[in-house]
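Student: What follows is a predicted protein model with its sequence.
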Amino acid sequence: MNEESRTNIGTPVPDASNPEEVREQVERTRDELGRTVEALAAKADVKAQAKEKTAAAKEQASEKAALMADQLRAKAEQATQLVKDKTPDPVLEKTAQAAAHVRETATRAGQYAAERAPDPLLENAGKAASFARANRNQLLAGGALLAAFLLVRRGRGRR
């Protein structure tokens, strides 16, 4: 292989009589070689690639979980509304009366328990009450479903 074929691999050979052109060609070649080395180093850095893929997977899973939670909330609200719409008014009234009675009884029981119960038990009961208050609509919908089920079952038993 002669000298001319070796330098004629992919880049034009600058005119050797013009040193400025040779410097520019050397600078371009260095820049291109630097970018190539950086690209090869990035491909060889398996740990960094794994971290990037892990971060991307976490982000995707987080987005998907948020989307699923939103969809689940929407479906629960639809189901609650459907139950309310399909439940006859007398059942809703009886459910409201039962809920009031339960609240009243629970208040009395809570007062009695507060007078007689040890502190750790009171703390746990407070947590349960907070949970019930936070999920009031779901608990009421569940109560309405249970009351409707029991009334339907009771009505069928009389036939």
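Tutor: Yes, it's here. Residues are numbered from 1 along each chain as shown.

Student: going forward, measure contacts and count neighbours with C-alpha atoms only.
Tutor: Fine.

Student: in this protein, which spans are helices?
Tutor: Across the chain, reading from the start of the chain, the helices by DSSP state H fall at 3-7, 19-44, 46-86, 89-116, 119-134, 136-157.

Student: Second structure follows, compare the two:
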Amino acid sequence: MTQPPHDEPTASSPDELREQVERTRHELGDTVEALADKTDVKARAQEKTAHAREQASAKAAELTGQAKDKAAEAAHLVQEKLPEPVKATAVAAAAQAKAAAGQAQQIWHDRAPESVRDKRAPLIAAGAALALACLLLRRKKK
């Protein structure tokens, strides 16, 4: 037979002995569960990965905020130092580009047949597919 632990008194009745056995079972179960958690490498790796992902996301958000602040500051400095004639030229060029884009859109709308305008995306896709087929056939011939 085994010796009882030195720090635990021996049971004086069967009921006390059953309680000691039950308490020991629970302690042993907790110990086994803790050991199983330590040996579950996959779960521990997933926890570390999740933690690293959270840290990376937080750092990325912080750096993105800093970059936006610096970009806004740089844009403000450039705008302050830009001579007025250059600013006026840039504004005029932007207005011209916007007007030209509007004219091109209007020309497309006015001159392109309605059947083509309505099916613009499929026509572009068909043209791209045809070009790809020609390239593939040409490559096979070589």
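Tutor: Sure, I can see it. No experiment lies behind these values; they were computed from the predicted model shown.

Student: Out of the helices of the first structure, flag the one nearest residue 13 of the first structure.
Tutor: With distances scored as C-alpha to C-alpha, the stretch of the helices of the first structure nearest to residue 13 of the first structure is helix 3-7 (6.7 Å).

Student: any residues touching the closest one, and which ones?
Tutor: For helix 3-7 of the first structure, the external contacting residues (C-alpha atoms under 8 Å, 6 or more residues apart in numbering) are residue 13.

Student: how much distance is there from it to the middle of the chain?
Tutor: Its chain's C-alpha centre lies 61 Å from the corresponding centre of helix 3-7 of the first structure when counted by C-alpha atoms, centre = their mean, to the nearest Å.

Student: Pick out the residue closest to the middle of the second structure.
Tutor: With distances taken as C-alpha atoms, centre = their mean, the second structure has residue 57 as the residue nearest its mean C-alpha position (8.3 Å).

Student: which position in the first structure aligns with that residue?
Tutor: For residue 57 of the second structure, the aligned position in the first structure is occupied by residue 62, per TM-score structural alignment.

Student: what's the distance between its match and residue 70 of the first structure?
Tutor: With distances taken as C-alpha to C-alpha, to the nearest Å, residue 62 of the first structure is found 12 Å from residue 70 of the first structure.

Student: Let's have the helices of the first structure in a markdown table, adding distance to residue 13 of the first structure.
Tutor: Supplementary listing: the helices of the first structure in a markdown table, determined by distance: least, C-alpha to C-alpha, whole Å:
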| stretch | distance to residue 13 of the first structure |
| --- | --- |
| helix 3-7 | 7 |
| helix 19-44 | 8 |
| helix 46-86 | 38 |
| helix 89-116 | 91 |
| helix 119-134 | 78 |
| helix 136-157 | 79 |
